[in-house]
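J.: Could you look at this predicted model? Sequence included:
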Amino acid sequence: MVDAHRTFVIVGGGLAAAKAAETLRAEGFTGRVILIGDERDHPYERPPLSKGFLAGKDERASVFVHEAAWYAQHEVELHLGQTVTALDCEGHSVRLGDGSSVQYDKLLLATGAEPRRLDVPGTGLAGVHHLRRLAHAERLRQVLTSLGRDNGHIVIAGGGWIGLEVAAAARTYGAEVTVVEAETTPLHRVIGPELGQLFTDLHAEHGVRFHFGARLTEIVGQDGVVLSARTDDGEEHPAHDVLAAIGAAPRVGLAEAAGLALADRAEGGGIAVDAGLRTSDPDVYAAGDVASVPCGWGAAGGRRIRVEHWANALNAGPVAARAMLGQDVAYDRVPYFFSDQYDLGLEYSGWAPPGTYDEVVVRGDAGKREFIAFWLGGGRVLAGMNVNVWDVTEDIQRLVRSGAAVDRDALADPSAPLGGIGR
């Protein structure tokens, strides 16, 4: 039986929101739990949108965090297809798009991120796509199926994780693919240039064309149909469809308008929270893609980071729920993500964008795409990525978390037990 004297509201319809609701009930909270999402679908996980579901390997039902009946069974009230238009921290209420308002005792903002838009002529054409929501993935899956059947061509603006995963899916369907990337290698802002060529070669072997050092300047169309995409170096690429995969921005509009503290843009922006995921208002919390969390681990300790990955939402939602219940908790997970592209699978742990590391040490055979790469700064492991090598994430995360000096030669030596390094 729900006790209506306390109400916890969750704004967001993703994994962090669903796991927070689940944790509130698992921890014995008997008050009202209200989850408000601006999509009509029940909360779902986003990795399948660019992986298994997009590639046609997984069914639509597989993306949802819980079965639809779970929410009623656990007395979680759903307000789906509703946009929260305002947050009144003083009045402890949120206003919805239909004009109604909901009162709260504690509030969790799990509003996620929004894909960045291409600011060029032609973005209003029907064949221009973004990939963030299930509806986007459903539409793009149909597009890739048609392109593969008709030998059509998609131009992807951006060579990050989303761009490359969509490129792999597109080639699986048989579509022609060109990736336009402003840097000299794909994934430059995450893994740097040292390993970028590996991913260039991987995709080139599967027929993907790359155009590096360029940006889209115009999408050319006729009668509402995409015909080509032009770049700032004068090139023009044939295209039937265009995907904008140029990153995402945290959805901080509610928080900003309500006067909550935001993180500096130089540190990824987002809503500034403490270790317990509390915002500058003691009754408002934030988790997932939108939250900027102080690091207490390894070489990244002392700064804020904002992480847009599945594991962050999976683990931060429950921590926020426990904090809302008054438990003494802290979120200090080492960032983790995974990617699957053709026959290459990888896991990445840590945080080491270009400019933060001194060198990259490779353990194993990069030529065979079976290796572990370590990003080092000051003799300490900042991040590690295992490529087609498994069951090493725990050891990699231990090295990242410890911030201990490591023996570089031992790190590079496959015969040296990884579990013994840095101890």
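T.: Sure, I can see it.
J.: can we go C-alpha only for contacts and neighbour counts from here?
T.: Fine.
J.: Need the three-state assignment for E165.
T.: Judged by DSSP: H, G, I helix; E, B strand; the rest coil, the three-state class of E165 is helix.
J.: again with D41
T.: Of the three states, D41 takes coil according to three-state DSSP.
J.: Grab the nearest non-local neighbour of it.
T.: Excluding its sequence neighbours, the residue lying closest to D41 (C-alpha to C-alpha, 6 or more residues apart in numbering) is L80, at 7.0 Å.
J.: Let me see the contact set for R251.
T.: Residues near R251 by C-alpha atoms under 8 Å, 6 or more residues apart in numbering: T111, G112, A113, E114, G270, V290.
J.: repeat that with 6 Å
T.: Applying C-alpha atoms under 6 Å, 6 or more residues apart in numbering, we find R251 in contact with T111, G112, A113.
J.: Please report how far C295 lies from K106.
T.: According to C-alpha to C-alpha, to the nearest Å, C295 and K106 sit 24 Å apart.
J.: Buried residues in stretch 199-208, which are they?
T.: Across stretch 199-208, burial judged by 16 or more other C-alpha atoms under 10 Å covers F199, T200, L202, H203, G207, V208.
J.: wait, isn't A248 in contact with E114?
T.: Yes: counting by C-alpha atoms under 6 Å, E114 is a contact partner of A248 at 5.2 Å.
J.: next up, a second structure to put side by side with the first:
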Amino acid sequence: MSAEVSAASIVIVGAGQAGVMTAEALRSGGFEGPITMIGDEPHGPYHRPPLSKAWMAGEIEAAQLVMRAPEMLARKNIALHTGVSVKAIDRSAQTVILGDGSALPYTGLVLATGSTPRALPLPGGDAPGVLALRTRDDASAIADRLAVCIAEHKPIVVIGGGFIGLEVAATERKKGLAVTVLEAAPRLLGRVLAPVLSDWYAELHRGHGVQLLLGAQVAAIEADAQGVTGVKLADGSVVPAGLVVVGIGVSANDQLAQAAGLECERGIVVDACGRTSDSSIVAAGDCTARRLADGSLLRLESVQNATEQGKSAAAALLGQERPFTATPWFWSDQYDKKLQMAGLSMGADAWAVRGDMEVGTFTVYHFKGDQLIAADSVNASKDHLLVRKLLDASVSPTREQAGDVAFDLASLLVK
């Protein structure tokens, strides 16, 4: 691959959500120079949320995963190169060094390198049939192993009771497989959900036949010549498995940035506009850690964050200020329940529940002192959309108002 040096040319490392959004925002913002997008996967840009659900379950075709077809990008004069690795950034020469040793010049560089699942640092952690989920190929490999487990009536173990682990568990149960979820913490999704909602999700999965082992300490993976056979716990017991899916979090892909001397701390450090410590380099998506006004760092791993940071990063390269300040939101589908989260619940010290948890249509409102800071809605999309408006407007109901279904929360927005 080669490129002519032009008055202005932008290289985007990463062909996922953040990379695509940045490229398209550059074009819609009036940038007319060359845009080159480099992806290390063999596939063009695709949607990741269906991987743990419909794609793994075989419910959708490959065409339905496609985010932007190559010809669509070509019409916008965005050059896409797949299956290409970037091994270094030469900031002084303003070039990226590709895996084949060639150099690609840039006047503006976008790092949208995503994240990588954490590996299981235990004996047998690399045995055949021990798989993580991040890419389309990961999901396909898990689906292939699932088919073997169905044919041979082998159970599944999921290590990690976070969103990916629970979504995979729900998909596998819907296919009739025996599933055990091993979670080291005393409750599911303990970093992001209030205890009342953690308990509700535990009962949801148990009600669908999932065996949950909380406070589980994994000691090793057992395997034979055909691959994984079970997960050994610290107490010496073994949970049988024909497939182990590891969902113990991700690490930001900031190695390129670190090697180039950019500021990194749990990710590539950026400001609200996606700018890095180098004025000609921006970053967006899961690879970033945003420096907040108080000096703390915020890592968000969501489609919304990738989209909005991409737009902000494009604006920064165009010399504009477009800080990403909207309320963060996220969603997770498990069985027939859609969880929609708005805001950041860290630091909450009180909660209010609106709706009926037994029916499965409700919202948990998170408060810090008297201030609403976040809300988690289950099959209650109207609540979710309203909460986002309240948070964007910095308008807070009282706990009593939030928990009273007879009180019209929308009335608080009327001036």
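T.: Structure received. Just so we're clear, the structure is a prediction, and the values are computed from it rather than from any experiment.
J.: Which ones among the buried residues of stretch 199-208 of structure 1 lie within helices?
T.: Judged by DSSP state H, the subset of these located in helices is F199, T200, L202, H203.
J.: which position in structure 2 aligns with the first one?
T.: For F199 of structure 1, the aligned position in structure 2 is Y201, judged by TM-score structural alignment.
J.: thinking again about what came up before, out of the ones in helices among the buried residues of stretch 199-208 of structure 1, which comes closest to T145 of structure 1?
T.: Nearest to T145 of structure 1 out of those is H203 (C-alpha to C-alpha; 19.1 Å).
J.: Who's the closest spatial neighbour of that closest one, skipping the chain neighbours?
T.: H203 of structure 1 sits nearest to A168 (C-alpha to C-alpha, 6+ apart), 7.4 Å away.
J.: After superposing, tell me the mean distance of the host helix or strand of the one you found to structure 2.
T.: Taking DSSP states H and E as the criterion, A168 of structure 1 maps to helix 161-173. Once superposed with structure 2, the aligned residues differ from helix 161-173 of structure 1 by a mean of 0.5 Å; criterion: mean C-alpha distance after the TM-score superposition for structure 1.
J.: and that helix, which stretch of structure 2?
T.: Mapped onto structure 2 using TM-score structural alignment, helix 161-173 of structure 1 spans residues 163-175.
J.: Also stretch 24-37 of structure 1?
T.: Using TM-score structural alignment, stretch 24-37 of structure 1 pairs with 26-39 in structure 2.
J.: For structure 1, just list every one of the helices.
T.: With helices called from DSSP H, structure 1 shows them at 15-26, 68-73, 134-150, 161-173, 188-191, 196-205, 253-257, 310-324, 393-402, 408-412.
J.: Nearest to Y336 of structure 1, out of those helices?
T.: helix 310-324 (6.1 Å).
J.: Next, the mean deviation of the closest one compared to structure 2.
T.: Mean deviation of helix 310-324 of structure 1 from its aligned counterpart in structure 2 after superposition (mean C-alpha distance after the TM-score superposition for structure 1): 1.5 Å.
J.: quick one, that helix and helix 15-26 angle?
T.: 40 degrees (axes from the mean of the first three to the mean of the last three C-alpha atoms, to 10 degrees).
J.: matching residues in structure 2 for helix 310-324 of structure 1?
T.: Counting by TM-score structural alignment, helix 310-324 of structure 1 corresponds to residues 303-317.
J.: Run the chain-centre distance for the matching stretch.
T.: Centre-to-centre, stretch 303-317 of structure 2 and its host chain are 15 Å apart (C-alpha atoms, centre = their mean, to the nearest Å).
J.: One more: stretch 358-376 of structure 1?
T.: So, by C-alpha atoms, centre = their mean, the centroid of stretch 358-376 of structure 1 is 24 Å from its chain's centroid.
J.: what range in structure 2 matches that stretch?
T.: With TM-score structural alignment applied, stretch 358-376 of structure 1 matches the range 349-367 in structure 2.
J.: again, but for stretch 119-139 of structure 1
T.: Going by TM-score structural alignment, stretch 119-139 of structure 1 sits over residues 121-141 in structure 2.
J.: Just the buried residues of that stretch, please?
T.: Within stretch 121-141 of structure 2, judged by 16+ other C-alpha under 10 Å, the buried ones are 124-136, 138-141.
J.: more crowded one of A248 and E114 of structure 1?
T.: E114 (18 against 15; other C-alpha atoms under 10 Å).
J.: Spit out the contact partners of the more buried one.
T.: Neighbours of E114 of structure 1 in contact, by C-alpha under 6 Å, 6+ apart: A248, A249.
J.: How far does the match of helix 161-173 of structure 1 sit from its chain's centre?
T.: 16 Å.
J.: If we go by neighbour counts, what in that stretch is buried?
T.: Quick answer for stretch 163-175 of structure 2 (16+ other C-alpha under 10 Å): F163, I164, G165, L166, E167, V168, A169, A170, T171, E172, R173.
J.: do the same with stretch 47-60 of structure 1
T.: Quick answer for stretch 47-60 of structure 1 (16+ other C-alpha under 10 Å): P47, P48, L49, S50, K51, G52, F53, L54, A55, G56.
J.: tell me which of the residues you listed is nearest to G403 of structure 1?
T.: P47 (29.4 Å).
J.: mind checking what the closest one lines up with in structure 2?
T.: Using TM-score structural alignment, the equivalent of P47 of structure 1 in structure 2 is P49.
J.: roughly how far apart are its match and L339 of structure 2?
T.: Distance of P49 of structure 2 to L339 of structure 2, given as C-alpha to C-alpha: 13 Å.
J.: Count the neighbours of A252 of structure 2 for me.
T.: Neighbours of A252 of structure 2 (other C-alpha under 10 Å): 23.
J.: can you tell me which residues contact it?
T.: Contacts for A252 of structure 2 (C-alpha under 6 Å, 6+ apart) come out as S115, G267, C287.
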